[in-house]
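Colleague: Just a sequence and a predicted model for now, questions to come.
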Amino acid sequence: MQILTLGINHHTAPVEVREQVAFSPETIQPALHHLRDHLSSVSKSTLPEATILSTCNRTELYCAANDENQVVASDGLKNLTIDWLARSKGLDHSDLAPHVYVLPQSQAVRHAFRVACGLDSMVVGETQILGQMKDAVRSADEAGSLGTYLNQLFQKTFQVAKEVRGTTEIGAHSISMAAAAVRLAERIFESVSQQKVLFIGAGEMISLCATHFAARHPQLVAVANRTLERGQELADELAEQGLKTESFRLADLPQRLHEFDIVVSCTASSLPIIGLGMVESAIRARRHRPMVMVDLAVPRDIEPEIARLNDIYLYTVDDLGEIVQSGSDLRKAAIGQAEAIIETRVAHFMHWLETRGTVPLIQDLRQRGDHLKDFELERARRLLARGEDPALVLDQLAQGLTNKFLHGSLHALQHAQGEEREALMKILPQLFRANPSDK
C-alpha cells in the first residue's frame, strides 16, 4: 500500500495562488468522486482512497493506493494528481507544479501528524486546524473515499494531536490570527476604542476576531452576513459584553461600508464580495479618512487592487502570518518535544502499515494449510471407516502432514542456485526453528 500527500500551503505559495486551488465545503465530496474516478480510470485498478483538506492556508490531497496499481510506480500518482488538481481549477500543470509538495509514505504520515498538532500552521500550535482535519475526514467518509488505510492514518493523527497537546505547551505562546488582526489595526489607529468595526461573515474565524476586538471596546461593532439571523446571533453575543452592536444583510454593504473604520472579512464566497468601485465610493463618503481592511478569507473576499488606494490599509492572511511568527523562541522547547513524540508515532504507524502488507500472504498460507489438513483428515477417516489400525492411521496422518508441510521448502532448496540458494539456507532454519516453549 502506498500513501501519498500532495499539497500547496502558506510555505510554498502566496495567497493569490492558494485561493485558486481552494475547495469550498460543498465542493469537497464531488471533487473526491472526480479524483478517484480519474485515478482509477487510468490505473484500471480499484478505487484509491482519498481525502481533501482545504483551509485558508492549505489545500492538501491525501491518497492511498494498492501496490498492484501501476499508477503508484515512479511519479505516476504524483503527476496524475497534479494534473487533476490543475484541470479541476482551470490551471496549467506547469504553473501549479512549482508550488506543490509531494510526500510519500512515512513523510506523508509525519506531515499529517504535524499538521494536526499545529506545527505546520502559520500560527504554531493553533487548534483550529484539528477541527478542520476532522471535517475533511468526515466529508471523505460520507463520500465513500475513506478506506481502511486513510481511516487508520487519521485516527492515529487525532490521537497524536491529543497526546502532543496534552503533554506539551505547544500552544502556550502562540499569537492567534485574531490577535494579529487587532495588532494590525492598532498600527493605524491609536485606539480601537474610538473606531467602528465591521465584521463580514459570522463563522468561527470571525467569531474569534470579534472576541479579540471586543476586548478593546470599540465604539460600535456591526456584523454583515448573508443570513441576517446568524449575523444577529453573533451581534447579540457581543452585546452581552457591554458593546454597542448591530447587524445587517450583506446585500446592504455597498450603502453601509463608508461608516466603518475597520473591516474584517472572512466568508466562504468563491469570488470577492468587496470590489474596487465599492471601496472608492466609501472613501469619498468618508472624506478620505483611513480605513483598515483585514481579509482572512481564501479565496479572498476583498479585491487585491484595493490595496493601491492611498487611504486603505489592506492586509491578507499572509500579512498576519508575519506577526504571528513572533515569540518563536518561547515555543522551541515545546516544538522539540512535539517533534519527538511525532517521530515515535510515525515509526509505530509505518510498522502497522508494513504488517498490513503481509495480511494477504498470511491468509493464503492459512488457507493452504487448512486445505492440506482437510485432505489428510479425510483420508484418515476413510481408513478408519474401513477398519484400519488407528495407530497406523495416526502415523500415516502425521507423516502425510509432515511431507506436505516440508515439500515446498525442500523443493525450492533443491532447485535453487547461487544467491537464491544462500538466502534460502539462511531463512529456512529460522522458519522451522522449534518454539522455545516446545518440549
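Modeller: Perfect, thanks for sending it.

Colleague: Every contact and neighbour count from this point should use C-alpha atoms.
Modeller: Fine.

Colleague: got the residue ranges for the helices in the stretch 51-200 of the chain?
Modeller: For the stretch 51-200 of the chain, helices defined by DSSP state H, counting those that start in this stretch occupy the ranges 76-88, 93-96, 105-116, 128-143, 148-167, 177-188.

Colleague: so the third one versus helix 128-143, what angle?
Modeller: Yep, that's helix 105-116 we're talking about. Put simply, helix 105-116 runs at 120 degrees to helix 128-143, going by axes from the mean of the first three to the mean of the last three CA atoms, to 10 degrees.

Colleague: hold the first one in mind and look at this next one:
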Amino acid sequence: FIGAGDMITLCATHFVARKPKSVAIANRTIERGQELADSISIQDVEAESFKLSELPGRLHEFDIIVSSTASSLPIIGLGMVESALKQRRHKPMVMIDLAVPRDFEPEISRLNDIYLYTVDDLGVMIQTGTSLRQAAVSQAEAIIEDRVGNFMHWMQGRKAVPLIQDIQQQGEYLRQLELDRAMKRLMRGDDPQEVLNAMAQGLTNKFLHGSLHALQHSNGAERDALIKLLPKLFASHSKPEDH
C-alpha cells in the first residue's frame, strides 16, 4: 500500500482481514507508515513499513499495489514498473490507483502482465454491478408477480369449487331424472325415437331454465351483466356452421 491516509487505512484493513501472506506500507514518513502497519497487524499476517523513497528498489516484491496519495504528479513511472517486471520475470502485477490526480503514469496500463485499475475503472465496475443487480431484481419481481398471480388464480378457483360441485350435482340429478323417466316409457313400449326426443327436450329445458328465468326477471346493470356473461357460458354449445 502506498500512502497512509484514510483511504489506504480502509483498504489495508479490509485486505488484511482476508489473511494475505504479508502487507507493506510505503509512506513519505516512516513513522506514520509504521503506525498504520501496527494498527492493521493481526495474527499470521506480517505488516511492515518503509519509506516511499525505497519503493523503486522494492516494487518487484509485491503482487498487488494499491496507492492513494495527495501527490500532484504520478509517483509510479513507466520505467520503474518495467524494471520491476524484469526482476519478477514478468510475473503479473495488479495495480489499483485510487488517487486523484493519479499516482500511476497512464502508459503503465499498456504493459503486458500489468493490470492497472483507476478510480474511473472501479466506477464502471460498480455501475455494472449495480445494473446487474437491478436486472436481477426486476427478473425476481417478474417471477414473484407471476407466482403470486398463479396463486391468486388458484385461490379464486378454490372459492369456486363449492359452486362447481353444486352445478355438477344439479346436472347429475337432472340427467338421472330424465333418464329414469325415459326408461319407464321404454318399459311401457313407447316408441324409442319419441322417448329419446322427449328426453333431449327435457334436458334442454331444464338446462336453460335457470339462465332464461334470471334474464327475464332482471333489469338494469344486472341484466346488462347477464347479457355479457351468458354468451361466454354457452359458447361451447354454439350452433355448428352449415356445410
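Modeller: Looks like it arrived, so ask away. Quick caveat: nothing in here was measured; it's all calculated off a predicted structure.

Colleague: residues touching the nearest residue in space to residue 130 of structure 1 that is not next to it in sequence, list them.
Modeller: Nearest residue to residue 130 of structure 1 in three dimensions, chain neighbours excluded: residue 116, at 5.0 Å (CA to CA, 6 or more residues apart in numbering). Residue 116 of structure 1 makes contact with 129-130, 133, 157-158, 161, according to CA atoms under 8 Å, 6 or more residues apart in numbering.

Colleague: Just the closest of the residues you listed to residue 402 of structure 1, please.
Modeller: When the contacts of residue 116 of structure 1 are ranked by distance to residue 402 of structure 1 (CA to CA), residue 157 comes first, at 46.2 Å.

Colleague: What's the match for that closest one in structure 2?
Modeller: Mapped onto structure 2 by TM-score structural alignment, residue 157 of structure 1 lines up with nothing.

Colleague: Residue 218 of structure 1 now?
Modeller: Residue 218 of structure 1 maps onto residue 20 in structure 2, by TM-score structural alignment.

Colleague: Grab the nearest non-local neighbour of its match.
Modeller: residue 45 (6.4 Å).

Colleague: Touching, the one you found and residue 23? I think so.
Modeller: Yes: the pair residue 45 of structure 2 and residue 23 passes the contact test of CA atoms under 8 Å, sitting 7.3 Å apart.

Colleague: Now for those two: what residues contact both?
Modeller: Joint contacts of residue 45 of structure 2 and residue 23 (CA under 8 Å, 6+ apart) are residue 16.

Colleague: So for those two, which sits in the more crowded spot?
Modeller: residue 23 (20 against 16; other CA atoms under 10 Å).

Colleague: before we move on, which element is that one in?
Modeller: Residue 23 of structure 2 belongs to strand 22-27 when assigned by DSSP states H and E.

Colleague: Now find how far off-centre that strand is within its chain.
Modeller: 40 Å (CA atoms, centre = their mean, to the nearest Å).

Colleague: For residue 102 of structure 2, which three-state class applies?
Modeller: Taken by DSSP: H, G, I helix; E, B strand; the rest coil, the conformation at residue 102 of structure 2 corresponds to coil.

Colleague: counterpart of it in structure 1?
Modeller: By TM-score structural alignment, residue 102 of structure 2 lines up with residue 300.

Colleague: Quick check: its match vs residue 293 of structure 1, distance?
Modeller: Note on residue 300 of structure 1: its distance to residue 293 of structure 1, by CA to CA, to the nearest Å, is 12 Å.
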